[in-house]
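# For reference, the sequence and a predicted model appear below.
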Amino acid sequence: MSTTPGRRLATAVALAASAALLLAGCAGGAGASQGGGDGDDRIQVSFMQPPKAALNPFSDDAFKLSRWSTAETLVRLTPDLEIEPLLATEYEQVDDLTWVFTLREGVTFHDGTPFDAAAVQNTLDQATSYSPPPRALNGVALTTEATGDMEITVTTDVPDPLLPNRLASPQLSILSAAAYQDGGVISPIGTGTGPFELVDVNGSTTATLDRYDDYWGEPAAAAGIDASFVPDGTARAASLRSGEADAAETIPVSQISLLDPEQVFEVQQSRSTYLALNSESGPFADPAVRAAARAAIDPSTIVDTIYEGHADPSVGLIPPAIPWAEDLRGDVASATDPAAEGVAITLATYTDRAELPEIAVQLEQQLEAAGFDVTQDVREYVNMEAEMLDGGFDAVIMSRNVLLDTGDPLSYLAQDFTCDGGYNIAQLCDPGVDEIVAAGLQLPVGPERQQATMDAEAAILQLDAVVPLVHDRVAQGEAGTWTNIERDPFERRLITELTAPAE
């Protein structure tokens, strides 16, 4: 986003117009046509993973709060990867470091306290001082000032064209002051602003949300959400078949054929599965050995056998859910001739995603057919993350949501494939890649940054530090008892105020 006055004005006007459309949609959209706010029906949903951090919004548990529509951010990401208003009605960048957000009037937190600039400042200050801070703040430091009752000014330590994207992350949802308790405990129970109020959490088993009748937009059509945490995929599918659940997250491939086809909706994800090769030490420090591993792998076989066709073979790191990726993709072919024979490698992955150990078996066969000697190491993710980050394995099968933190694929590439990247499983440190990424990170969101993203992808793949495998689709189960359940490729929304009983 440019800092010129004309562009600032255009941004403010566009966001104000979007705000009007958003409110108009709330007033006359699907939720209203279904009698939004009047029903007594509650929706039953089976979720894949229980909370890992007691629903601390500065953790990945924030995405549950977002999918439940209980916690809201100042702005949010659209399906086109643009920013639209939510708790802020407009914003402008007044200089390289300073952004001013105008806040929505008439909003209250679930505990009855008013939403205002002081509350926003408190949340953002809590986030910046938290250890570790939310990943959405990686690479930038913020200072905040309430410059009016309904105006917050945010200043960054370095120019940061991604600030609105950061503030759209569910990890920066605005909660009331009561959420922030002694000892670093943060509770979203009764402290959000969304159409549903979180009223109870039963450990790793269930969560209960009730409609918040004083919501600033159209009240929710559902009286509430009864969430069950069901890590076993077979059990999630069974809950849909038995009528115990109206919706179920992530139906395993093995269960899809057991459901009514009208109950399964495949959604392309902003998630890619790939093989990261340790380019710093061990056998894959040799570019020719990396090229040999890449040449040995056939992603289409993995899609056909493990996913039974319910995924897409990948040719790059940026998935087709990113609307502009395919048109801008460059030459991603290997730049090195392959050469390897009798090379012993460790192949690691984790059990948290059921398909990854199966992929490991398939890759072992393909790599051994090409002359590699493969030893597998498969564990729960929590028991191997430190080793992965320290380069403890030769190769790791990974699944990554490329938009998880900022909704910006270039930030994901910076995090995973640059010298200073904080999640660099491939241990890649290449000056050419770093130069492309660093230049791109200075660009505003738009066509030039998109092209820089795809140029960086090409540079990374030409080095064979990573072998693309699969672009994921998620199979979302819906019993047909409710309408307007979100099918979100970015994994941020599911049940909203518009979700209503089927007529």
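Received the coordinates, thanks.
# contacts and neighbour counts: CA atoms only from here.
Noted.
# Enumerate every residue touching the residue lying closest to Ala325 once chain neighbours are set aside.
Nearest residue to Ala325 in three dimensions, chain neighbours excluded: Ile318, at 6.4 Å (CA to CA, 6 or more residues apart in numbering). Ile318 makes contact with 270, 272, 325, 402, 409, 457, according to CA atoms under 8 Å, 6 or more residues apart in numbering.
# So which of those are in helices?
Residues of the contacts of Ile318 located in helices (DSSP state H): 325, 409, 457.
# so, if you compare the residues you listed, which one comes nearest to Arg211?
Pro409 (34.4 Å; CA to CA).
# Tell me how far the residue nearest to Ala325 lies from Ala223.
Ile318 sits 38 Å away from Ala223, going by CA to CA, to the nearest Å.
# One more: Glu435?
52 Å.
# Looking at those two, which is more packed in?
Comparing Glu435 with Ala223 by other CA atoms under 10 Å, the one with more neighbours is Ala223, at 23 against 12.
# Quick check: that one touching Asp41?
Yes: here Ala223 reaches Asp41: they are 5.4 Å apart, a contact under CA atoms under 8 Å.
# can you point me to the longest helix in this structure?
Secondary structure of the chain read by DSSP H shows that its longest helix is helix 5-28.
# for that helix, packing partners?
Packing partners of helix 5-28 (3 or more CA pairs under 8 Å, 6 or more residues apart in numbering; DSSP states H and E): strand 83-85, strand 88-93.
# one more structure, for comparison:
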Amino acid sequence: MSLLHRAAGLGLAALLAAAPPALAQQKTLRVAMTAADVPTTTGMPNNGFEGMRFLGYPVFEGLVLWDLSRADRPATLRPGLAESWEQDPADPKTWIFRLRGGVAFHDGTPFDADAVIWNLDRFFKPDSPQFEPAGAGTTRARNPILASYRKIDDRTVAISTNRVASYYPYMATYILMTSPRSFEAAGRDWGKVAALPAAGTGPFRLAKFTPRISAELARNEAYWDKTRIPKLDRVLLLPMPEANTRLAALRSGQVDWIEVPPPDAIPSLKAAGFNIVTNSYPHVWPWFFQTKGDTPFADLRTRQGLNYCVDREGLVQLLNGTAEPSLGWLKSSDPNFGKPEQRYGFDPAKGKALLAAAGWTAQKPLRFKVMISTSGSGQMLPLPMNEFLQQNLKEACGVDVSFEVTEWNTLLTAARSTPGAPVLNGSVSLNPSSPSSDPSVAARYFLQAFVPPNGFNWGQWNDPVFEEAFAALENARDEATFNAAYAKAHERLVDNPPWLYIVHDLNPRAMSRRVKGFVSAQSWFQDLVTVDLQ
């Protein structure tokens, strides 16, 4: 064990040893996250969707929530702080949300339309007293089409978008509500709100926050949905970015649950009685291509060729079966995958022919730099995976890849940058994983309207056929029209690839046999309410 691992283990041991006796006697689930730090605690966590998974939805809620109750289908939506919603019949760009009554924030503040407007101002009105730049940046990136909002009455608000968007309720899941009283109690200082901690409306409340060490959640006995009072007393969240550190903590009994166990340890964990949980879910682990400016990826043949050069099955073997090959943004089994002309597989001859047609040969090999992270939300095991790809592309197609290795939040910042930005340090490809859960995500990543800083189309990709199909999807009023347009749009994502499609994650986690009641939802997000400890 390295010095770093020992230090992490000793720090964790000291933390748990210092826990008060009452805490030790309670049902406390100890979770080792892949994040390098505790997600921020003001009510809009950083650290990507892992922050939302553990410090977002359990504590803070949106008007619309994810239904995480089933493992046999991709997660759908359910009413949250809004009991219902609909497009305004007179204006399809406007959505009417009817709010749930009888809901209070953890500090007792009533939830109503004024609280919704206050939170929307926090994210979307830079001159409001409560404007929070960090939270606003995250929320705006996930809601790039929000144009305006207004209170209709105490139980009703209207949100208008700058384009017709049949999928807008999916975007609404990413606007989390915090008590306005939290901000006032902290002297209108978001830095102090983080330490209060902030108050949400969720089934758990923030009980304790130790910067860079841990966050502790406690059961909210007064939760508005009495059928969803958590079984656990507490949840202790611990950042552990290094996979072997998480593994050692689980084996030694210091934690009960780890995200992304090392694949080579899975057989021995199973033999020792630990539960290994996996499930197919809408997530893709790619390399983004920068398609604008002085970049090799302006040529379609280069992008297609690389997609034929990747040994996806070999990478799945490296990961001990905890991933599946990716042939597009959606999984090939998805009914909206469509019927693209290209069907990527490991075909070095075809890949080299396409690269040669684009001008890349043994005498003039393709060389480029990819920005990667050491860990992070949904990043699986980025260092060994990228080393595999580096060797694979060199041996199969003569491609020379170098890496710019950085921290997860820096990579997220880079994904919102423009071509040639200093943060990229010469990188023309990025490796952040992505949800592929619904068209609202596709809009942010692929529509020309959402190049940075408006969204996550970092590669500046532009496909008129995709734009036309997506417009039909946005205006669809029935399921058949919606699905046909979605399939046509996805066909373009395959045939004119903005990304190098590599694998879809199977969302692996390892747990003590004491952990019961967990449902592995087909989602980035998971429900802690049903989890129990024996």
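Done, it's in. The model shown is predicted, which means the values in this text are computed figures rather than measured ones.
# TM-score for these two?
With the length set by TM-score structural alignment, normalised by the length of structure 1, the two chains reach a TM-score of 0.80; 452 aligned residues with a CA RMSD of 3.0 Å.
# re the thing from before, closest to Leu469 of structure 1 out of the contacts of Ile318 of structure 1?
When the contacts of Ile318 of structure 1 are compared against Leu469 of structure 1 (criterion: CA to CA), the nearest one is Ser272, at 7.6 Å.
# so what's the equivalent of that closest one over in structure 2 up against?
Using TM-score structural alignment, the equivalent of Ser272 of structure 1 in structure 2 is Val284. Residues in contact with Val284 of structure 2 (CA under 8 Å, 6+ apart) are 326, 329-330, 433-436, 501-505.
# Can you name the residues that contact Val253 of structure 1?
Shown in contact with Val253 of structure 1 (CA under 8 Å, 6+ apart): 307-308, 310, 475.
# Can I have the buried ones of these as a ChimeraX selection?
Filtering the contacts of Val253 of structure 1 down to the buried ones (16 or more other CA atoms under 10 Å) takes a single ChimeraX command:
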select :307,310,475
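# Out of the contacts of Val253 of structure 1, name the ones that lie in strands.
Using DSSP state E, the subset of the contacts of Val253 of structure 1 located in strands is Ala475.
# mapping the contacts of Val253 of structure 1 onto structure 2, which are still in contact?
Mapped onto structure 2 and checked by both residues aligned by TM-score structural alignment, their matches' CA atoms under 8 Å, these keep the contacts 307-308, 310.
# Closest one of those residues to Asn424 of structure 1?
Tyr307 (26.7 Å).
# which position in structure 2 aligns with the closest one?
Under TM-score structural alignment, Tyr307 of structure 1 pairs with Leu319 in structure 2.
# Please report how far the closest residue in space to that match that isn't next to it in sequence lies from Asn244 of structure 2.
The shortest distance from Leu319 of structure 2 to any non-neighbouring residue, by CA to CA, 6+ apart, is to Pro263 (5.1 Å). From Pro263 of structure 2 over to Asn244 of structure 2 the distance is 10 Å, taken as CA to CA.
# One more: Thr302 of structure 2?
37 Å.
# now do Asn457 of structure 2
Taken as CA to CA, the span from Asn457 of structure 2 to Asn244 of structure 2 is 34 Å.
# So for these two, which sits in the more crowded spot?
Comparing Asn457 of structure 2 with Asn244 by other CA under 10 Å, the one with more neighbours is Asn457, at 27 against 16.
# Check the secondary structure at the closest residue to the match of Ser272 of structure 1 other than its chain neighbours for me.
What sits nearest to Val284 of structure 2 in space, not counting adjacent residues and going by CA to CA, 6+ apart, is His504, at 4.5 Å. Look at His504 of structure 2: counting by DSSP: H, G, I helix; E, B strand; the rest coil, its state is strand.
# neighbours of His504 of structure 2, just the number please.
28.
# In terms of helix, strand or coil, where does the residue mapped onto Leu393 of structure 2 from structure 1 fall?
With TM-score structural alignment as the criterion, the equivalent of Leu393 of structure 2 in structure 1 is Leu367. Under three-state DSSP, Leu367 of structure 1 falls in the helix class.
# was I right about Leu367 of structure 1 contacting Ile297?
Yes: between Leu367 of structure 1 and Ile297 a contact is recorded at 6.9 Å, counting by CA under 8 Å.
# Tell me the counterpart of Asp463 of structure 2 in structure 1.
Checking with TM-score structural alignment, Asp463 of structure 2 has Asp430 as its match.
# cool, Arg219 of structure 2 as well?
Taking TM-score structural alignment, Arg219 of structure 2 has Arg211 as its aligned residue in structure 1.
# Give me the nearest residue to that match, chain neighbours excluded.
Spatial nearest neighbour of Arg211 of structure 1, excluding adjacent residues (CA to CA, 6+ apart): Phe196 at 4.5 Å.
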